[in-house]
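>>> quick one: sequence plus predicted model below, questions after.
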Amino acid sequence: MTLPSQATPAAARRRIWTLAWPLILSNITVPLLGLVDTAVVGHLPDPRYLAGVTLGATLFSFLYWGFGFLRMGTTGLTAQAAGRENDSEVRNLLGQSLLLAAGIGFGLILLSGPLIALGLRLLDGSDAATALATEYARIRILSAPAVLANYAILGWFLGQQNSRVTLAILVLTNSVNIVLDVLFVIGFGMTVDGVAWATVIADYTALAFGSWLVGRQLKLLQGRFLRERLLRLLAYRQLFQVNGNLFIRTLGLLFAMAFFTSRGAVQGDTVLAANAVLMQFIMLVSYAMDGFAHAAEAIVGRTVGRRRWDEFGIAVRAAAEFSLITAAAASLAFILGGHALIALLTGLPEVREAAGTYLPWMVAMPLIAVWSYLLDGIFIGATAIREMRNSIFIALAAYLPLWWLGQWLAPSGYENHALWLAFLTFAMVRSAVLLGYYWHHRRTHWC
């Protein structure tokens, strides 16, 4: 399987953009589904239905984000195999990732009772909302094998520099989900069970479509599936090493985000709401920066597989250019229109005022966090995952003590500024550590 070259800066920029724009559009479709869920359930006669769906959806967002390594690990390893033009390895990585996804997915179903109970206890909703969230979660967990298999399929296609499949699958998933949401809840009079079943059916529809696309792609590949690669546990060692470190790294990120939210919550509802509004800005910017980072994963992985370090450097520079332009544009937008954006997200005067007070932290965030997004993509493509894991631990070692010190030293009323400073420091330290690893490897391994 021959992939297009990106041996010149212009070619690399074109390739980065070609891969990135479908990924950016794919990311934009994700919040659209949440808006439709909210609109449909929000018209039911009791607010506890919306609270229940919100709790349940939050639980699955955290759960599935934790297993995002199935997408990332598959992308990096597949990209390197494609760079070596080893079609048998490309095939067998798909088989291994799908079997791993199936094992985890069915394991989650078997353990769903205690997992759901523990997760909802940690989210600490009202009794009525928790009861409805439990009903929602018991249905939605049934699609865990499909969700995780789709992660593997998306990573496999991205590793072969095919990002349009991601857009096609996510658009189909969300379209089916939205139509069934309306049909089940408004048409059939269902409640949280209707929303959950809509998601389950959409997930399995996506898996069926993705499997069809996989079948078409396999016809273009040479090589064959090898039984010993699929059935021998030792053959999974590299996949386990990569995915294990990615899982630990993701747990660290989840902890950092959850800690930020919880420390804002203890300062009162207004601060919690203001932080939530500003975090939506971070999510918005991440849609674009993730697109360029994912494109870097595929291209960097290919150059590593081919051992073409000249193309490696060109690809990194091209991805960095797009990422930095995006970060600078985001910061400028927050400077010029941050207060207007806040007003779009909340009509509560006290929340608007609080969010405006902390807006300067949001202006700085894209320019600092951009490096961690970009370098994550580079390190995933190069499967240098231990470095990513270590960067999280080092960043947490700065984040937590600085937060504690800030709460102790900050004047009254400035505790949330101290929290934002600690969170910004977390992003800064992670970026700095990854940059240090990058320059070390560029001199010693990637050269």
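That came through fine.
>>> C-alpha only now, for contacts and for neighbours.
Noted.
>>> now do the buried residues in stretch 258-267.
Neighbour-count burial for stretch 258-267, counted by 16 or more other Cα atoms under 10 Å, picks out 260-261, 263-265.
>>> what's that stretch in contact with?
Contacts of stretch 258-267 with the rest of the structure, by Cα atoms under 8 Å, 6 or more residues apart in numbering, involve 271-272, 275-276, 416, 419, 423.
>>> closest one of those residues to L213?
Nearest to L213, judged by Cα to Cα, of the contacts of stretch 258-267 is A276 at 38.0 Å.
>>> give me every residue that touches that closest one.
T261.
>>> before we move on, the earlier item: reformat the contacts of stretch 258-267 as a markdown table; add distance to A256 and secondary structure.
Shown next, in a markdown table, are those (distance: Cα to Cα, whole Å; DSSP: H, G, I helix; E, B strand; the rest coil):
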| residue | distance to A256 | secondary structure |
| --- | --- | --- |
| V271 | 18 | helix |
| L272 | 16 | helix |
| N275 | 14 | helix |
| A276 | 15 | helix |
| N416 | 15 | helix |
| L419 | 11 | helix |
| F423 | 8 | helix |
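>>> JSON lines for those, including distance to A57?
Written out in JSON lines, the entries for the contacts of stretch 258-267 read as follows (distance: Cα to Cα, whole Å):
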{"residue": "V271", "distance to A57": "23"}
{"residue": "L272", "distance to A57": "19"}
{"residue": "N275", "distance to A57": "20"}
{"residue": "A276", "distance to A57": "16"}
{"residue": "N416", "distance to A57": "27"}
{"residue": "L419", "distance to A57": "26"}
{"residue": "F423", "distance to A57": "25"}
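>>> all helices for the stretch 251-400 of the chain, in order.
Taking DSSP state H, counting those that start in this stretch as the test, the helices found in the stretch 251-400 of the chain are 269-306, 309-345, 349-381, 385-409.
>>> list the buried residues for stretch 183-194?
Those buried within stretch 183-194 under the rule 16+ other Cα under 10 Å are 183-186, 190-194.
>>> surely T205 meets T173?
Yes. The pair T205 and T173 qualifies as a contact (Cα atoms under 8 Å) at a distance of 7.0 Å.
>>> this is the comparison structure:
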Amino acid sequence: MTTPTSAAPTLRRVAGLALPALVVLAAEPLYVLVDTAVVGHLGRTPLASVAIGGQVLTVAAWLGTVLAYGTTGRSARRYGAGDRAGAVAEGVQASWLALAAGLLIAVGAQVFADPLARTLAGNNPDVAAAAAHWLRVAALGAPGLLLATAGNGWMRGVQDTRRPMYYVLGANLLSAAACPTLVYGLHLGLIGSAIANAGAQTLSGALFVRALVAERVSLRPHPAVLRRQLVLGRDLLLRGAAFQASFLSAAAVAARFGAAALAAHQIALQLWFFCALVLDAVAIAAQSLVGAALGAGEDEQAKALARRITVIGLVSGAVFAAVIGAGAGVLPKLFTSDPQVFAQAMRAWPWFAGMLPLAGVVFALDGVLIGAGDVRYMRNLTVVATLGGFLPAIWLAYWLHLGLAGVWAGLTLFIVIRLVGLLARMRSGRWAVVGATR
């Protein structure tokens, strides 16, 4: 496999992988934004309930991200070494792990929805009850969600980002159309949102399973490969656990400032996730290209790709910052007509917009290190940023009654700590290890 050495081909290759991946990444948060807008006009309590239930369900998305990122790195190295069949085989084993994890989440949500919702909702029993009801239904889509993310992982590894675009976009467009119909047309209210959510995930997962079967490779589970994937996934899992602890704690703190603050946090957070996942398209290109370059033994090319992808991430983040900042008076009103919710959103907005250029660099460098398989360093850095930055900052915001602005200041600190650590790792060059496996 030959990697380009000039700037223009590199940009074309990044764009060729990133743009279809951008559609995939944007499809899910766009659907969530549509869902948030539909539910938001049911009232403050339903919107706050989705904020709680949605935060719990992001555990499934987190596990899916772990599977996808770990699979992309391993598949890309094998693909770069000329072993496409081996790259696809990584996807088969990841799909078995995805199915098992998805079923556990779906069953666990039926059992633990009530205590989780009560814990996160604080002293608001109406929000807790509605959140638990929503979560039980929406969690039925967890197996499909995880199968889809595993499918995305191996397809990105073999540098096929077009088919995932069609699969994910089609399923989410169908459900985005179904959501208002179920909520308002069929008068199902909040549960209509959960049904549409689960339907999108199930359909998407089925499409990725069909693509895997069409590759005509062995579909049997192989314990040795599963163990290796689990070892790699362990560090990504701990890294993801730090993220989940951060965002669940942020929701819990926001809930303690009142329903209006929690609803505003949901609006800002979903827009933040949308920006983050769109910016992550650059990281996905980095995973695939850097992993393939290292698999082919081209460590200098991998370093050149890392430098260029860092610049692309910075520019992309700055563009999002300009859009979010300019839309401060308009964007929150798309999701709520409650003046108290809007006022609370404005407290988070300066932090939200200001961190985006830094986040663009962080997400790009995350992709470089995942593609390189340098996940242990990423784990340690994320844990330090969580325990030493985010969690102390948001609970201090609660104790000092700093409100939603304090919560979002904590998120900014989290990004800054990670940025410093990632830049130091890039400068060291110790992440660029060549070979078909690491």
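Structure received. If you're wondering where the values come from, they're calculated on a predicted model, not measured in any experiment.
>>> hmm, back to that, who's more crowded, T205 and T173 of the first structure?
Counting neighbours by other Cα atoms under 10 Å for T205 of the first structure and for T173 shows that T173 has the greater number, 25 against 18.
>>> coming back round to it: what's the closest of the buried residues of stretch 258-267 of the first structure to S211 of the first structure?
Top of the list for closeness to S211 of the first structure, among these and by Cα to Cα, is T261 at 37.9 Å.
>>> and the gap between that closest one and M279 of the first structure?
Computed as Cα to Cα, to the nearest Å, the T261 of the first structure to M279 of the first structure distance reads 10 Å.
>>> let me see the residues that make contact with stretch 139-156 of the first structure.
Where contact means Cα under 8 Å, 6+ apart, the residues beyond stretch 139-156 of the first structure that reach it are 64, 67-68, 70-75, 78, 93-94, 97-98, 101-106, 108-109, 112, 165-166, 193, 196-197, 199-201, 203-204, 206-207, 210-211, 214.
>>> post-alignment, stretch 389-398 of the first structure versus the second structure, mean distance?
On superposition with the second structure, the average gap between stretch 389-398 of the first structure and its aligned counterparts reaches 1.5 Å (mean Cα distance after the TM-score superposition for the first structure).
>>> so which residues make contact with that stretch?
Outside stretch 389-398 of the first structure, the residues touching it (Cα under 8 Å, 6+ apart) are 245-246, 248-249, 252-253, 256, 422, 425-427, 429-431, 433-434.
>>> those in helices, which ones?
245-246, 248-249, 252-253, 256, 422, 425-427, 429-431, 433-434 (DSSP state H).
>>> what is the nearest of those to A12 of the first structure?
Each of these was checked against A12 of the first structure using Cα to Cα; the closest is L434, at 22.5 Å.
>>> tell me, how many neighbours does the residue lying closest to T65 of the second structure once chain neighbours are set aside end up with?
Taking Cα to Cα, 6 or more residues apart in numbering as the measure, T65 of the second structure lies nearest to T149, with 6.5 Å between them; neighbours along the chain are not counted. Taking other Cα under 10 Å as the neighbour definition, T149 of the second structure ends up with a count of 29.
>>> what's T149 of the second structure aligned with over in the first structure?
T149 of the second structure maps onto Y151 in the first structure, with residues paired by TM-score structural alignment.
>>> after the helix or strand harbouring L59 of the first structure, next one along is what?
Under the assignment given by DSSP states H and E, the secondary-structure element containing L59 of the first structure is helix 47-66. For helix 47-66 of the first structure, the following helix or strand on the C-terminal side (DSSP H and E) is helix 69-83.
>>> would you mark the buried spots in the very next helix or strand once past that next one?
Beyond helix 69-83 of the first structure on the C-terminal side, the first helix or strand identified by DSSP H and E is helix 87-110. By neighbour count, and taking 16+ other Cα under 10 Å as the criterion, the buried residues in helix 87-110 of the first structure are 87-102, 104-106, 108-109.
>>> orientation of helix 87-110 of the first structure relative to helix 47-66 in degrees?
Between helix 87-110 of the first structure and helix 47-66, the angle formed by their directions is 140 degrees, by axes from the mean of the first three to the mean of the last three Cα atoms, to 10 degrees.
>>> could you report the distance from G80 of the second structure to L289 of the second structure?
Relative to L289 of the second structure, G80 of the second structure is positioned 9 Å away (criterion: Cα to Cα).
>>> which of these two has more neighbours?
Regarding G80 of the second structure and L289, a neighbour count based on other Cα under 10 Å identifies L289 as having more, with 33 against 28.
>>> that one and L11 of the second structure, how far apart?
Separation of L289 of the second structure from L11 of the second structure (Cα to Cα) stands at 11 Å.
>>> with L226 of the second structure instead?
In this structure, L226 of the second structure and L11 of the second structure are 35 Å apart, going by Cα to Cα.
>>> the first structure: which residue goes with F352 of the second structure?
So, by TM-score structural alignment, F352 of the second structure is matched to M362.
>>> what's the burial count for the residue lying closest to its match once chain neighbours are set aside?
On the basis of Cα to Cα, 6+ apart, the spatially nearest residue to M362 of the first structure that is not a chain neighbour turns out to be L278, at 6.9 Å. The number of residues packed near L278 of the first structure is 21, by other Cα under 10 Å.
>>> equivalent analysis for P20 of the second structure, please.
19.
>>> same check, this time on A328 of the second structure
The local packing of A328 of the second structure (other Cα under 10 Å) involves 16 other residues.
>>> do the one 3 residues further on as well
If you count neighbours by other Cα under 10 Å, L331 of the second structure ends up with 17.
>>> state the distance from it to G258 of the second structure.
Plainly put, L331 of the second structure is 21 Å away from G258 of the second structure if you go by Cα to Cα.
>>> what residue in the second structure is paired with D290 of the first structure?
For D290 of the first structure, the aligned position in the second structure is occupied by D280, per TM-score structural alignment.
>>> how about the nearest residue to its match, chain neighbours excluded?
If you skip the residues right next to it in sequence, D280 of the second structure has F363 as its closest partner in space, 5.8 Å away by Cα to Cα, 6+ apart.
>>> what does the one you found align to in the first structure?
Pairing criterion TM-score structural alignment: the partner of F363 of the second structure within the first structure is identified as Y373.
>>> in contact with that match, which residues?
Contact criterion Cα under 8 Å, 6+ apart gives 289-290, 293 as the residues in contact with Y373 of the first structure.
>>> out of the residues you listed, which comes closest to F225 of the first structure?
Ranking these by separation from F225 of the first structure, with Cα to Cα as the measure, puts A293 on top at 30.0 Å.
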